[in-house]
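1. my questions are about this predicted structure, shown below with the sequence.
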Amino acid sequence: MAGRENQEGSREVFEKSNGFLTRWRVAGPFRMEGKDGTAVFDIEFDPEKAGTQVEWKRVSLEAESNAAPWKLADGVMEVRGGNIATRRQFQDYSLHLEFRLPFMPTARGQARANSGVYLHDQYEIQILDSYGLEGLDNECGGIYQIARPRINMCAPPLQWQTYDIEFSAARFDSEGKKVRNAILTCRHNGVTIHDKLEIPRPTGGALRSDEKEPGGIYLQDHGNPMQFRNIWIVEKPQDASR
């Protein structure tokens, strides 16, 4: 957010554009320090061969013959072939992840650094090189056919970016009737792009349609060499209603 008065917990961010220096005062938090929750990526792995000692597994939406394992080096994992999801299932949580878009100057639209993070195996927050674009529901930070980000906070390629997400799963009564949609808040590079947004249904590419049970965190392979690092979760207490 921008304004004349500094707010508690804010810091100033400078951006040079068209010969002018623009000053923004952006309210944090910008980065969650430490790792007080469950780390879901901190050892080398091949999701097809490493067994249950790692937190990730390969998931397939279609037949994948000879799919290459994801690459992990120097604390960074790179999309190589196939989608992966956490072995553990979660209900309500805070999720932090960092991603870096590859530089793909000849690609356009959805072919330009495309990936996504699925919450609950079902609700995708898009990852895409959308720097300088309008900020639509199919661009970075958007939720397909449901919501566009309040503001396009996508940085240029080759810079590390952050998603900080607060997620609460849908709730159902004792007869299995949905009484509340899933809800999420998402900060992209420290700025809120979705605030307590209700998600009425799974998005395209979901691993399943049933919203009742806990779900994993699912990272999408879309054929581009995306990179991820510092992914962790803090689970929240669940209330009685599901």
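-> Arrived safely, thanks for sending.
2. can we go C-alpha only for contacts and neighbour counts from here?
-> Will do.
3. and the helix or strand encompassing Ile125, what does it pack onto?
-> Assigned by DSSP states H and E, Ile125 belongs to strand 123-127. The helices and strands touching strand 123-127, judged by 3 or more CA pairs under 8 Å, 6 or more residues apart in numbering; DSSP states H and E, are strand 115-119.
4. roughly how far is the strand holding Ile125 from the heart of the chain?
-> With CA atoms, centre = their mean, to the nearest Å as the basis, strand 123-127 stands 6 Å off its chain's centre.
5. got it, and stretch 145-155?
-> The answer for stretch 145-155 is 12 Å, by CA atoms, centre = their mean.
6. and the residue lying closest to Phe14 once chain neighbours are set aside, how many neighbours?
-> Spatial nearest neighbour of Phe14, excluding adjacent residues (CA to CA, 6 or more residues apart in numbering): Arg23 at 4.9 Å. Residues lying near Arg23 (other CA atoms under 10 Å) number 13.
7. take a look at this one as well, against the first:
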Amino acid sequence: MGDQLMDHAMKIAPLLIAAGVLAAAPAFAQANTDPARDPAKTEVWTPVPATVATPPGKAPSDAIVLFDGKDASAWESEQGGRVPWTVADGALTIVPGSKGIRTKQRFCDIQLHVEWRSPVETKGFDGQNRGNSGIFLQELYELQVLDSYNNPTYANGQAGSIYKQAMPLVNASRAPGQWQAYDILWKAPRFSPGGGLISPARITVLHNGVLVQDDTVLAGRTEYIGPPSYSPHACAPIHLQEHDAKVSYRNIWVREL
């Protein structure tokens, strides 16, 4: 008797499964035809993002190359006229005692890539006197360049700091004589027609691929003495500071945002 029941159960089991599938089919069909569940409703096809080529070791195809190792024609002295620094071996190197340089073109919101190298010789130099330079966004806001490898100084004045405003999240410095890189996202401040501040400047910085400034809000222009503050201005050049050290730069490019 037990064997007969088992045989009967095995015969009807497939029928019960098939019946269940048939019963559920209308529900699946309804789900697939329900307009509210159409996946195409959340697909965006236009506008199509522009294509940007990113060849290894080179600037993106839509970037403005500011220095390629050979040509400094995108720059001028901070006082106007010929760049007073040397161009050799693929690098643009500061001549101590000369002036800083600035781009001939003016910029507001940008993505900026800069590679820099502090001098190998460190004997007799420490703190702010070791490999000091700076990258000024819109000529007013300084991202510090400094040899901060085993070189104590005030935290908001070391490499990767927004000078005298924001210390870096970490010290990602390499040894002197090694090339380092900053990748910068800069959002310019906005001012009203009457000169009031609508929104402050903001900056994000990767130092050698490490996040050191995370959407940092600036309190105003860089000041050596006293607190920072804003005054209205337009787009302005990128400025590289001369600070009595043979700091070198290479592979500089910018994308306007």
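-> Thanks, I have it. None of these values were measured; they are calculated from a predicted model.
8. Provide the aligned range in the second structure for the strand holding Ile125 of the first structure.
-> Counting by TM-score structural alignment, strand 123-127 of the first structure pairs with residues 141-145 of the second structure.
9. mean shift of the matching stretch relative to the first structure?
-> Here the mean offset of stretch 141-145 of the second structure against the first structure after fitting is 0.7 Å, by mean CA distance after the TM-score superposition for the first structure.
10. ok, back up a step: contacting residues for the residue nearest to Phe14 of the first structure?
-> Taking CA atoms under 8 Å, 6 or more residues apart in numbering, we find Arg23 of the first structure in contact with Glu12, Val13, Phe14, Glu15.
11. repeat for Phe41 of the first structure
-> Contacts for Phe41 of the first structure (CA under 8 Å, 6+ apart) come out as Val54, Glu55, Trp56, Arg229, Asn230, Ile231, Trp232.
12. can you tell me what it aligns to in the second structure?
-> Aligned partner of Phe41 of the first structure by TM-score structural alignment: Phe67.
13. roughly how far apart are its match and Gly177 of the second structure?
-> According to CA to CA, to the nearest Å, Phe67 of the second structure stands 20 Å off from Gly177 of the second structure.
14. repeat that for Glu115 of the second structure.
-> Taken as CA to CA, the span from Glu115 of the second structure to Gly177 of the second structure is 12 Å.
15. now the helices for the second structure?
-> Under the criterion DSSP state H, the second structure contains helices at 2-33.
16. grab the most central residue of it for me.
-> Nearest to the geometric centre of the second structure sits Ile184, at 3.1 Å (CA atoms, centre = their mean).
17. quick one: map that residue onto the first structure.
-> So Ile184 of the second structure corresponds to Ile165, using TM-score structural alignment.
18. report the contact partners of that match.
-> Ser94, Leu95, His96, Leu184, Thr185, Cys186, Arg187.
19. with adjacent residues omitted, what lies nearest to it?
-> Per CA to CA, 6+ apart, closest to Ile165 of the first structure is Cys186, 4.5 Å.
20. counterpart of that neighbour in the second structure?
-> Per TM-score structural alignment, Cys186 of the first structure is aligned with Val205.
21. for its match, grab the count of nearby residues.
-> With other CA under 10 Å as criterion, Val205 of the second structure counts 27.
22. I'd guessed it sits against Leu185; true?
-> Yes: using CA atoms under 8 Å, Val205 of the second structure is in contact with Leu185, at 6.5 Å.
23. what's the distance between the closest residue in space to Gln159 of the first structure that isn't next to it in sequence and Gln161 of the first structure?
-> Distances taken as CA to CA, 6+ apart put Arg100 closest to Gln159 of the first structure, at 5.7 Å, once the chain neighbours are dropped. Distance, Arg100 of the first structure to Gln161 of the first structure, using CA to CA: 6 Å.
24. who has more neighbours out of those two?
-> Arg100 (24 against 19).
25. alignment lookup: the more buried one to the second structure.
-> For Arg100 of the first structure, the residue aligned by TM-score structural alignment is Arg117.
26. can you count the residues close to the aligned residue in the first structure for Leu169 of the second structure?
-> Following TM-score structural alignment, the counterpart assigned to Leu169 of the second structure within the first structure is Arg150. A count of neighbours around Arg150 of the first structure, defined by other CA under 10 Å, yields 15.
27. Arg150 of the first structure and Val191 touch, don't they?
-> No: between Arg150 of the first structure and Val191 there is no contact under CA under 8 Å: 9.5 Å.
28. common neighbours of these two, please.
-> Taking CA under 8 Å, 6+ apart as the contact rule, Arg150 of the first structure and Val191 have no neighbour in common.
29. hang on, the earlier thing: for the match of Arg100 of the first structure, give me its contacts.
-> So Arg117 of the second structure contacts Pro176, Gly177, Gln178, Trp179, Gln180, Val247, Ser248, Tyr249 (CA under 8 Å, 6+ apart).
30. rerun at 7 Å
-> Gly177, Gln178, Trp179, Gln180, Val247, Ser248, Tyr249 (CA atoms under 7 Å, 6 or more residues apart in numbering).
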